[in-house]
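1. Quick one: sequence plus predicted model below, questions after.
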Amino acid sequence: MTYDYIQDLLNFIHHSPSPYHTVQASRDYLDRAGFQALSLSEAWQLAPNGAYYVPLYDSGLIAFRTGSDVRRHLRLSAAHTDFPCLRIKYRPEIRQHGYLKLNAEVYGGLLRESWLDRPLSLAGTVALQGSDAFQPEIRLVDAGRPILTIPRLAIHMNRRANEGVELNPQKDLLPLMGLDQRELTDHFFLDFLSEKCRCLPEAILSWDLTVYPYEEGCRLGWHDEFVSSPRLDNLTSVLACLTGLAETAASDGLNVVALFDNEEVGSQTKQGADSHVLPDILR
């Protein structure tokens, strides 16, 4: 019986609804494969024929195997943990015509039409007040159920819908969260997050939250020859890099996998491919 890499991919994507969750799923994968976690803030004691990984600010990761002589050669593959999506803005609450909506921003090269009339959810990180101002508590959060949607107009309200419609992201891509109810405060999204994090609303400092399609990937086609799933770009490459590194025995040289964040918006953050983090780690 051959190993089911497709089902592995679908499971990996399902557990990776944000870049932060992708890194956590990657860490879990490498832990099971016997890799040792390292920290950027501590000195390293590397052994020949070892297997290690370094998280990059929670949304990126670099993993590597050391051979008997790391100076012999360098083999490197790279992918990115982010994907086109919508991100929730600060103070996003909008009450309009009896509905609750969230102010969101397009992140990356989004196919706008494909996000309409789908069950959507939220995942990412929330920063909470910690023991002091320099140590906030970072929570990994996933709503884990469909709580949003971006409805399109019925065709009798837009007779030219089949001729192509230009969607304004500031007006037409704002997710609908619920019905406006009198008992809800003007900070209903903050109330939702505090309930999810089991904390007081005033303890929430900030967040980085991704809107994602709440649907599982699947095989399709007469002979199951196709795969349909959200986030195939670029989580397919992320898992391929991890699998290649984990299933390849250590050899002379250095085998490296670099999983960067923010490729969709230019790669110029501290965990992006255009940063100094990879050259520094290789050095």
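-> Arrived safely, thanks for sending. Numbering: from 1, shown residues only.

2. CA atoms for contacts and neighbours, from now on please.
-> Will do.

3. in terms of contact count, name the helices or strands touching the host helix or strand of Leu10.
-> Assessed by DSSP states H and E, Leu10 sits inside helix 5-14. Contacts defined by 3 or more Cα pairs under 8 Å, 6 or more residues apart in numbering; DSSP states H and E place helix 5-14 against helix 232-246.

4. how far off helix 5-14 does the helix it packs on point, in degrees?
-> Angle of helix 232-246 versus helix 5-14, following axes from the mean of the first three to the mean of the last three Cα atoms, to 10 degrees, is 120 degrees.

5. Just the residues contacting helix 232-246, thanks.
-> For helix 232-246, contacts defined as Cα atoms under 8 Å, 6 or more residues apart in numbering pick out 9, 12-13, 22, 26, 29-30, 33, 64-65, 77-83, 255-257, 259.

6. Take this one as well and set it beside the first:
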Amino acid sequence: MTGHARWRDPRLGRTDEVCLDAGRVRYHEAGDGPALVFVHGYLVNANIWRKLVPLLSEQYRCITPDWPLGSHVVPVPSEADLSPTGIARLIAGFLEALDLCDVTLVGNDSGGAYSQLVAARHPRRLSGLVLNSCETPWCSWPPNPGGFGVLKAAARHPASHRALYQALRWERTWRWRNTYGWLAKYPIDVDAMRSYVRPVITRRDIRLDGRKAISTVSARYSRDAAEQLRDTFTGRVLCAWGSEDRVFALDDARRYAAKLGARLRTIDDSYTYTAEDQPERTADVLRDWLDGTDRGA
């Protein structure tokens, strides 16, 4: 594998690995204080948080794993369960392996859907949940806006899955609406983008992990989790949404925040990847909520 795929921004902190029942997970850690564990979505990795972590790590312990969602470098065993429930167990196992308590889980894009499953089914180590421009009960999974449903359709067969991603060899495709163009308002740094696309282009074992993950997603998982969250999750919840999100509707975020009794905060001048488009504003929203100075509705 080329160095592009393995590159992680040094601002994410030191790199380590932990061996879980489902396989090894590579993660990055910076700072001290209350633990924030970040859950990225499909076909990105810890680099999605590279601008946000240095803004929070003076007050918080920021832990940014590479989850096995197609842009990672350490494959899991071929028998690993990478369905939504399997990924949720993996995340819960990670928290247990690091003996983390009173964790705030921060999930973006489909990472927010996985985070909802963790909070609904494995809440013991959580004190808070941040849903950052992600699936709500009124979304499909994959979401229909942007044409992301094609990802699941192509994953039905290894050949179509492999063929679909070959276009990502060319930088001009990175701004297409059904790649990253409707997720990030502004172009993503080339080094970060290469770390996202090179594994799925060049490695069959990584493609297998990603294909298993995307082929099994369904809105029934996120909708079931939403019902359980409303009824059973006792931690605090924040909905932090890009004000111009083109994939996950802000109106749905408002409905969901009301359903959960959660705070809703919008992040101006941003699509789904708020930590990419507006890291300073995202950090301000998180800090205000985490330290209790956010008194708004």
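-> Everything's here; your move. These figures come from a predicted structure and were not determined experimentally.

7. quick one: TM-score?
-> The TM-score (TM-score structural alignment, normalised by the length of the first structure) is 0.27; 132 aligned residues with a Cα RMSD of 6.3 Å.

8. Would you tell me what the next helix or strand after the helix holding Leu10 of the first structure is?
-> Moving toward the C-terminus from helix 5-14 of the first structure, the next helix or strand (DSSP H and E) is helix 19-32.

9. in that following helix, what counts as buried?
-> For helix 19-32 of the first structure, burial by neighbour count (16 or more other Cα atoms under 10 Å) applies to 19-27, 29-30.

10. what's the angle between that helix and helix 232-246?
-> 20 degrees.

11. who does helix 19-32 of the first structure touch, helix- and strand-wise?
-> With contacts taken as 3+ Cα pairs under 8 Å, 6+ apart, helix 19-32 of the first structure sits against strand 60-66, strand 120-128, helix 232-246.

12. next SSE after that helix?
-> strand 36-37.

13. Just the buried subset of the contacts of helix 232-246 of the first structure, written out for ChimeraX, thanks.
-> In ChimeraX syntax, the buried subset of those is picked out as below (16+ other Cα under 10 Å):
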select :9,12,13,22,26,29,30,64,65,77,78,79,80,81,82,83,255,256,257,259
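
14. which strand is the longest one in the first structure?
-> Looking across the first structure with DSSP state E, the single longest strand is strand 85-96.

15. after it comes which helix or strand?
-> strand 99-107.

16. okay, the angle between that following strand and strand 85-96?
-> 150 degrees.

17. so what secondary structure elements neighbour the longest strand of the first structure?
-> strand 99-107, helix 188-197, strand 204-213.

18. As a markdown table, these with mean neighbour count would be great.
-> Listed next are those as a markdown table, based on neighbours: other Cα atoms under 10 Å:
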| stretch | mean neighbour count |
| --- | --- |
| strand 99-107 | 19 |
| helix 188-197 | 17 |
| strand 204-213 | 20 |
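
19. among the ones you listed, which is nearest Thr125 of the first structure?
-> Nearest of these to Thr125 of the first structure, taken as Cα to Cα: strand 204-213 at 5.4 Å.

20. what angle do the closest one and strand 120-128 make?
-> Going by the same axes, to 10 degrees, strand 204-213 of the first structure makes 160 degrees with strand 120-128.

21. From the contact counts, what lies against strand 204-213 of the first structure?
-> Partner elements for strand 204-213 of the first structure (3+ Cα pairs under 8 Å, 6+ apart): strand 85-96, strand 120-128.

22. Give me whichever of these is most buried.
-> strand 120-128 (a mean of 22; mean count of other Cα atoms under 10 Å).

23. who wins for proximity to Val126 of the first structure among the helices and strands packed on strand 85-96 of the first structure?
-> Closest to Val126 of the first structure of those is strand 204-213 (Cα to Cα; 4.3 Å).

24. just the angle between that closest one and helix 188-197, please?
-> Per the same axes, to 10 degrees, the angle that strand 204-213 of the first structure makes with helix 188-197 is 90 degrees.

25. Give me the buried positions along the helix or strand just after strand 204-213 of the first structure.
-> Moving toward the C-terminus from strand 204-213 of the first structure, the next helix or strand (DSSP H and E) is strand 218-220. Of the residues in strand 218-220 of the first structure, none is buried by neighbour count under the rule 16+ other Cα under 10 Å.

26. Which parts of the stretch 51-200 of the second structure are strands?
-> Assigned by DSSP state E, counting those that start in this stretch, the stretch 51-200 of the second structure shows strands spanning 61-66, 103-109, 126-134.

27. Tabulate those in a markdown table, adding columns for distance to Ala240 of the second structure and mean neighbour count.
-> A markdown table is the format used below for the strands of the stretch 51-200 of the second structure (distance: least, Cα to Cα, whole Å; neighbours: other Cα atoms under 10 Å):
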| stretch | distance to Ala240 of the second structure | mean neighbour count |
| --- | --- | --- |
| strand 61-66 | 18 | 24 |
| strand 103-109 | 9 | 24 |
| strand 126-134 | 5 | 26 |
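
28. Nothing else from me, thank you.
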